[in-house]
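Enquirer: turn this into a model:
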Amino acid sequence: MSEETDPSREAAPSTLRRHEERLLGGPGTMTVAQFADAAEVPEHLVHSYWRALGFADVPAEAHPFTDADVAALRDLVDVVTDGGMSLTTAQDLVRALGHSMDRLVLWQVEALVQDATVRYSLDDVSARLVVLDRLVELSPLLRDQLDYAWRRQLVALLGRIDKDVARLGNEAPDPGQLPLERAVGFIDIVSYTTRAADLDRAALTSLVQDFETIARDVVAQHGGRVVKTIGDAVLFVADDLLTGVRTATGLVAAMGAGDLPVRGSVVWGRVLSRSGDIFGPVVNLASRLTDIAEPGTVLMDDVSAALLEGDLSAHGVVLDPMDVRAVPGLGEVHPVVVRRQD
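Expert: Alright, predicted model coming up:
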């Protein structure tokens, strides 16, 4: 590609300044002390807020802060001062935003870099220059999509909360139990370490991207929700066991069709949801069952299998009990292979 047609040559030294103007209203002008004065809060609160967002401490003489930073912190402080939430809750919300936005902008930029690399036949550095330059124009679209997706996800979550409350009825929850009943599933790539060691960058990128894309599409298609992807594995939840089974077996089938040998598990139990993740013994059980599953199979424990057998709507689901297995940390486990006849 000649210099005349290389899009990376369009990147100007003022690109970062243009982003600051568009996103923050201009370059930073305030130190930590000035930020605290403008927001009418102690300096330690500014440090706490900045760290909660996921950023490193700022040297006292640096001037990174803008009026946008002051407005964001002041809005949060006003809610806490008015009694709308506790300071601890406000900090937790900020941590959630900081972590989620860090992951989101990284994901978006890497996707755009990959697009520029392929479309314009660029090396990685040149592709990043193209993306850096064009994000000024793309940022309004990305922000609008963020707002739309947030509203849609909130509506979906409110619907799940309503179902959970209706399921309980007038029954008082047991304070000693974890609050949510969910189907928990794991899927991981078989022999990922060995497979990845022999791949070049393009092939590894394709492998990871295919796994992530298929996992998220299939989980959503069957009514489950991805909790997180962990390199070569995906953790998902579903609101009922049959949906969890359909999701897990659907993932194994779809991955296999895409030449991605995987194995998995799905179990039913109670979990605690915190910081966008789930916790509890059932999560550990699902992970351990995945570790002992054969390629192309989905395992569940005998308790979950008994619940599935009692579900009249679970037609077409076949359960094959296995021999008892000793699993480190869990003792003896009675695994059951679950599959669908179709």
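Enquirer: from now on I want contacts and neighbour counts done on CA atoms only, so please keep to that.
Expert: Noted.
Enquirer: and the residue nearest to the spatial centre of the chain, what element?
Expert: By CA atoms, centre = their mean, the mean C-alpha position of the chain lies nearest to Lys228, the distance being 4.4 Å. Assigned by DSSP states H and E, Lys228 belongs to strand 225-230.
Enquirer: now the element after that strand, going C-ward?
Expert: strand 233-238.
Enquirer: for the very next helix or strand once past that next one, name the packing helices and strands.
Expert: The helix or strand immediately downstream of strand 233-238 is helix 241-257, counting by DSSP H and E. When contacts are defined as 3 or more CA pairs under 8 Å, 6 or more residues apart in numbering; DSSP states H and E, helix 241-257 packs onto strand 180-189, helix 201-222, strand 262-274, strand 298-301, helix 302-309, strand 335-340.
Enquirer: how about this one, so we can line them up?
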Amino acid sequence: MTTNSSPLRAAFTGNLQEIADTVDAVILGGPRKYTAEEVLLHSGIDRDRAERIWRAMGFATPPDAERAFTDDDVEALRRAGRWRDIAGVDDEAIVAITRAITQAVSPLATWEAQLAVDNFLEEVTTSSSASALLTFSEQILPLLERTHAYMWRRQVAAYIDRRIAVAQEGRVRPSGAAVGFADIAGYTALSRGADEREIRRLLDAFESAATNAVGENSGRIVKMIGDAVLFTAERPTTAADIALDLLAGWPGSEPPLRIGVASGPVVDRLGDVFGSTVNIASRLTSVSPPGEVRVDGNMAQDLLAHDCYRLEQQPPVAVRGYDRLISWRLHRTH
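Expert: Just a heads-up that it's a prediction; the model follows:
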């Protein structure tokens, strides 16, 4: 690990561009020393493939003469080639995987960088702020990187565990899933009048509650979307328990939650879920009164076989895409 006496720190004199170049080299694993043509030469990847992968990461293609790339960029393109040679993954899949990873990683990386960079730029002339930024890039960033790798491995292992559990029940592959949406009722109006600190506190509390409820019941959070969460579960009973636990654990002092859950066929692509079941869950959330859980007919049929749940059929309503959406209000019997 780099220490306070590193050559990078010894060379630092306080110039903003010098600080940026120093930190950039630490984060990227070395200086930007290759042009696009040189990267192609060293990696063995053709220009079209390389540019598609680079754009899938969300970056503009730099001018040909600009030295914008590092040794790690060369190795990343070589890995893309090995994906094709070893695993038989075609170019379209490589680009899709790259895009999906970027969409997941970009918000996290931006947030983590903001913790250090924004504070630094406010007092860029002070040696202490520059030292803090170098500490972030040299010491804290490697810890974050290892933490990311650890959490990724745990998520992969959790998925394998879920799939094996389904296979042991006699199903080779799940035919569908239970999908749930939960959001904070009245959030849009609330966000107009509340200050930024209060909004951040509320969203943090919601994310924590959702993560706890989904994790404790062995479900999966697909994504957090501001004041909403999308989750899935292999079984309807699991999704029902997630929804009811989330509702029960949410403090009464906070704005109430609305939750909708549906079960049925689901298209699972690159970690996200699509299809009519997802749409129905979203519509159920929109018609759910604050503080309630609404489920669709498929969920109701499955849950009626379990005496720990109580269901109350509601009158049909017209929502976008469905003229007569019938829902059931879900409770626990105890």
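Enquirer: if we can go back for a sec, which one of the helices and strands packed on helix 241-257 of structure 1 lies closest to Ser48 of structure 1?
Expert: Closest to Ser48 of structure 1 of those, according to CA to CA: strand 262-274, at 20.4 Å.
Enquirer: and that closest one, which stretch of structure 2?
Expert: Using TM-score structural alignment, strand 262-274 of structure 1 lines up with residues 257-269 of structure 2.
Enquirer: quick one: distance of that stretch to the chain centre.
Expert: Taking CA atoms, centre = their mean, to the nearest Å, the mean C-alpha location of stretch 257-269 of structure 2 is offset from the chain mean by 17 Å.
Enquirer: which parts of it are buried?
Expert: Buried residues in stretch 257-269 of structure 2, defined by neighbour count with 16 or more other CA atoms under 10 Å: Leu257, Arg258, Ile259, Gly260, Val261, Ala262, Ser263, Gly264, Pro265, Val266, Val267.
Enquirer: then stretch 74-92 of structure 2?
Expert: Residues of stretch 74-92 of structure 2 classed as buried: Val74, Leu77, Arg78, Ala80, Gly81, Trp83, Asp91 (neighbour count, 16+ other CA under 10 Å).
Enquirer: cool, stretch 177-188 of structure 2 as well?
Expert: Buried residues in stretch 177-188 of structure 2, counted by 16+ other CA under 10 Å: Ala177, Ala178, Val179, Gly180, Phe181, Ala182, Asp183, Ile184, Ala185, Tyr187.
Enquirer: roughly how far apart are the aligned residue in structure 1 for the second one and Trp150 of structure 1?
Expert: Think Ala178 of structure 2. Alignment note (TM-score structural alignment): Ala178 of structure 2 maps to Ala183 of structure 1. For Ala183 of structure 1, the distance to Trp150 of structure 1 equals 24 Å [CA to CA, to the nearest Å].
Enquirer: got a markdown table for the buried residues of stretch 177-188 of structure 2, with distance to His42 of structure 2 too?
Expert: Output for the buried residues of stretch 177-188 of structure 2, formatted as a markdown table (distance: CA to CA, whole Å):
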| residue | distance to His42 of structure 2 |
| --- | --- |
| Ala177 | 45 |
| Ala178 | 47 |
| Val179 | 46 |
| Gly180 | 47 |
| Phe181 | 47 |
| Ala182 | 49 |
| Asp183 | 49 |
| Ile184 | 51 |
| Ala185 | 54 |
| Tyr187 | 52 |
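Enquirer: out of these, which comes closest to Asp118 of structure 2?
Expert: Using CA to CA, Tyr187 comes nearest to Asp118 of structure 2 of the buried residues of stretch 177-188 of structure 2, at 27.5 Å.
Enquirer: what does the closest one align to in structure 1?
Expert: By TM-score structural alignment, Tyr187 of structure 2 lines up with Tyr192.
Enquirer: can you tell me the closest non-neighbouring residue to its match?
Expert: In space, and not counting its chain neighbours, Tyr192 of structure 1 is closest to Asp232: 6.6 Å by CA to CA, 6 or more residues apart in numbering.
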